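**Student:** structure for the following, please:
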Amino acid sequence: MLRLADFLKEWGVNSACVAGGGEPFMNKGMSTLLRRMHENGLESGVITNGSLLTNKDISTLAETCLWVGFSMDAATPRTYMNIKGIKNETLFGKVCENIMKLVRESKDTKCSVAYKYLLIPENQYEIYAAVKLAKSLGVRDFHLRPVGWDNLTKTKGKEDYSYDLESINEQIARGQKLETENFRVFGIRHKFNP
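**Tutor:** Presented below is the predicted three-dimensional model:
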């Protein structure tokens, strides 16, 4: 992985996003990769589920990343467990603690922290609660986007997502009323009609 970071520098790449296909921090060398990318002048962003982060990883993220997105998709432990397919009742709280730790560590850095919310029918009535939670955790941004044509794993073979668009739009609008200079709400809705 370190060779990749060096190749990116040689190729003149300015930035890179570490995400997709699984949790980046399953690889124990992730913090080392991020530090090397930073040393090589690459701006980086990471999307993580936040469950495996150590204090060292959190410090590395704060010091090296331009942004970090936490894939949360819920406002409550129960919904989080159902959506993620896990049985650990304490994991949601642990990830929220990790978010707060990163927010604190990022206070004097360029790192922006986001609460990411992939909208599916099972979490569509928790949007506003998730926005409030995200704000209370101190993140800079709340990002909502619906699962859809661009995520075939979740949507293959499904014809009706049973979205309550009126409720979704109302919750996003209420959430946007919580915006401040330091907290923004982004609700992507155009993907409901791909």
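**Student:** drop to CA atoms for contacts and neighbour counts, all remaining ones
**Tutor:** OK.
**Student:** which helices and strands does the host helix or strand of residue 132 pack with?
**Tutor:** For residue 132, the host element (DSSP states H and E) is helix 127-137. Judged by 3 or more CA pairs under 8 Å, 6 or more residues apart in numbering; DSSP states H and E, helix 127-137 is in contact with helix 91-105, strand 141-146, helix 165-176.
**Student:** which SSE is immediately downstream of the longest one?
**Tutor:** Scanning the chain past helix 91-105 towards its C-terminal end, the next helix or strand to appear is strand 112-119 (assignment: DSSP H and E).
**Student:** run this one through as well so I can compare:
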Amino acid sequence: MSNDRFAIDSHKLYWHLDRVSDWQKNRLIAPIYLEISPVSYCNHHCIFCGLDFARNERVALDADVLMTRIEEMGRLGVKSIMFAGEGEPLLHPRLAEIAARASSCGIDVSVTTNGMSGNSAVWEKLLPSLTWIRFSIDAATAETYAAVHGVPTAGFERTIASLREAVRIKRELNLPVTVGVQFLMIQQNLADIKEALTLYSEIGTDYLAFKPYSEHPQMLNKSGYMYSAELIDSIDEQVQAFMKSSAGKTAIIFRKAATEAYGDQLPRFSSCCALPFWGYISSAGDFYTCSVFLNDERFKVGNVSDEEMTAILFGERRRSSLQYGKNGLTIGHECRVNCRMARANEFLNFLERTPDHVNFI
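**Tutor:** Below you'll find the model as predicted:
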């Protein structure tokens, strides 16, 4: 039984069929969704960080330039932005202002954060601009949190206090923002799953999502961690048992399909068709058609510091990069297994294979 009303373990292109139709007609389209990295630095040292290779300089996006580009994005058809990336987004001193500007442009805004820097003042400014916020906590005890996130044990209580404040302010201000918690499953935190189910339901988060580990091809601290069928079944049983016994409103989401797909270690699509629908802006301002290929000139198509979004999104560099992504990439060799666009790619690859007798629906 699925409890994923957010379709976290799926994709949402069914609700953007106008953009899909334009893509099918080989039109160069604006992305629906962008991920933006406000800063390159982080206050945690997570042992599973997929972007550990990118945090080698103290770099932050210029807020004024970024807000100008965000206004351009809104006019061009970008519909959503997630602030996450190489570092911890809450460390950007003007994040709340940037998020408010994006929201005022009609763009849905989200933040993925470790949450430790949050407090009532931060949440009162930031939450009104957000569609959702996701706390990456990945533990239910101070000891596990310290081991997984590379911080002192006191950091856990600070993060939990921050989460409780976010939930409180959401309720007191009657905000529509979704407040969720993410638990990335690795060997070091599996024993915390049962306690996590209880803790985050008691806090009253809107959801608790269990997601699989995924190695970025460039990451430095690769563990090679995998999921057996027995382990997947065990996690599923814990989740289902809790859901049957709990009367809480927290949605419990075990990303079982993604976990099984990672266990297969085989791509379920043959070409990358999803790049036109999203993009990534690094803390240095570089626009990439895919975040897996940071520092790779094949996928770097401009820089927001000195180029307007029209030139970046509809320029020849992006067009060429998207074509290379579709026709030149060796998916099973170069790409990240279970990448952010995996489910979207499965759908788009299905559309590419037009069956015979297509009008007999």
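**Student:** ok so, going back, make CSV from the helices and strands packed on helix 127-137 of the first structure and add mean neighbour count to it.
**Tutor:** Output for those, formatted as CSV (neighbours: other CA atoms under 10 Å):
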stretch, mean neighbour count
helix 91-105, 19
strand 141-146, 21
helix 165-176, 16
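**Student:** how about JSON lines for the ones you listed, with distance to residue 31 of the first structure added?
**Tutor:** Conversion of those to JSON lines gives the following (distance: least, CA to CA, whole Å):
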{"stretch": "helix 91-105", "distance to residue 31 of the first structure": "14"}
{"stretch": "strand 141-146", "distance to residue 31 of the first structure": "23"}
{"stretch": "helix 165-176", "distance to residue 31 of the first structure": "33"}
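**Student:** and of these, who's closest to residue 127 of the first structure?
**Tutor:** The minimum distance between residue 127 of the first structure and these falls on helix 165-176, with 6.1 Å, by CA to CA.
**Student:** mean deviation, that closest one versus the second structure?
**Tutor:** When the second structure is superposed, helix 165-176 of the first structure averages 2.5 Å from its matched positions, counting by mean CA distance after the TM-score superposition for the first structure.
**Student:** thinking again about what came up before, out of the helices and strands packed on helix 127-137 of the first structure, nearest to residue 48 of the first structure?
**Tutor:** Going through those one by one, with CA to CA as the measure, helix 91-105 comes closest at 10.1 Å.
**Student:** so that closest one corresponds to what in the second structure?
**Tutor:** Helix 91-105 of the first structure corresponds to residues 155-169 of the second structure when matched by TM-score structural alignment.
**Student:** average gap between that stretch and the first structure?
**Tutor:** By mean CA distance after the TM-score superposition for the first structure, the fitted stretch 155-169 of the second structure averages 1.1 Å away from its aligned residues in the first structure.
**Student:** which residues are contacting that stretch?
**Tutor:** Applying CA atoms under 8 Å, 6 or more residues apart in numbering, the external contacts of stretch 155-169 of the second structure come out as 114-120, 123-124, 127, 135, 137, 141-142, 145-146, 179, 203-205.
**Student:** where in the second structure does the host helix or strand of residue 47 of the first structure fall?
**Tutor:** Residue 47 of the first structure is part of strand 43-48 when elements are defined by DSSP H and E. Counting by TM-score structural alignment, strand 43-48 of the first structure lines up with residues 108-113 of the second structure.
**Student:** contacts for that stretch?
**Tutor:** Contacts to stretch 108-113 of the second structure, defined as CA under 8 Å, 6+ apart, come from residues 79-84, 88-90, 99, 102-103, 129-136.
**Student:** of these, which belong to strands?
**Tutor:** 80, 81, 82, 83, 132, 133, 134, 135, 136 (DSSP state E).
**Student:** what residues in the second structure pair up with stretch 5-14 of the first structure?
**Tutor:** Stretch 5-14 of the first structure corresponds to residues 70-79 in the second structure, going by TM-score structural alignment.
**Student:** buried ones in stretch 174-183 of the second structure?
**Tutor:** In terms of neighbour count (16 or more other CA atoms under 10 Å), stretch 174-183 of the second structure has its buried residues at 177, 178, 179, 180, 181, 182, 183.
**Student:** with stretch 67-80 of the first structure instead?
**Tutor:** Using 16+ other CA under 10 Å as the burial criterion, the residues of stretch 67-80 of the first structure that qualify are 67, 68, 69, 70, 71, 72, 73, 74, 75, 76, 79, 80.
**Student:** so which bit of the second structure is it matched to?
**Tutor:** Counting by TM-score structural alignment, stretch 67-80 of the first structure sits on residues 132-145 of the second structure.
**Student:** the closest residue to residue 5 of the first structure other than its chain neighbours: neighbour count?
**Tutor:** When the adjacent residues along the chain are set aside, residue 5 of the first structure lies closest to residue 37, with 5.3 Å between them (CA to CA, 6 or more residues apart in numbering). For residue 37 of the first structure, the tally of surrounding residues (other CA atoms under 10 Å) stands at 24.
**Student:** do the same with the one 10 residues further on
**Tutor:** For residue 47 of the first structure, the count of nearby residues is 22 (other CA under 10 Å).
**Student:** also residue 10 of the first structure?
**Tutor:** 10.
**Student:** check residue 150 of the first structure too.
**Tutor:** Other residues lying near residue 150 of the first structure total 11 when counted by other CA under 10 Å.
**Student:** next: residue 260 of the second structure.
**Tutor:** Quick note: residue 260 of the second structure (other CA under 10 Å) scores 17 neighbours.
**Student:** what sits against it?
**Tutor:** Neighbouring residues of residue 260 of the second structure by CA under 8 Å, 6+ apart: 227, 229, 232.
**Student:** how about the second one, what does it touch?
**Tutor:** The neighbourhood of residue 229 of the second structure, defined by CA under 8 Å, 6+ apart, consists of residue 260.
**Student:** one more time with 10 Å
**Tutor:** Residues in contact with residue 229 of the second structure, defined by CA atoms under 10 Å, 6 or more residues apart in numbering, are 259, 260, 263.
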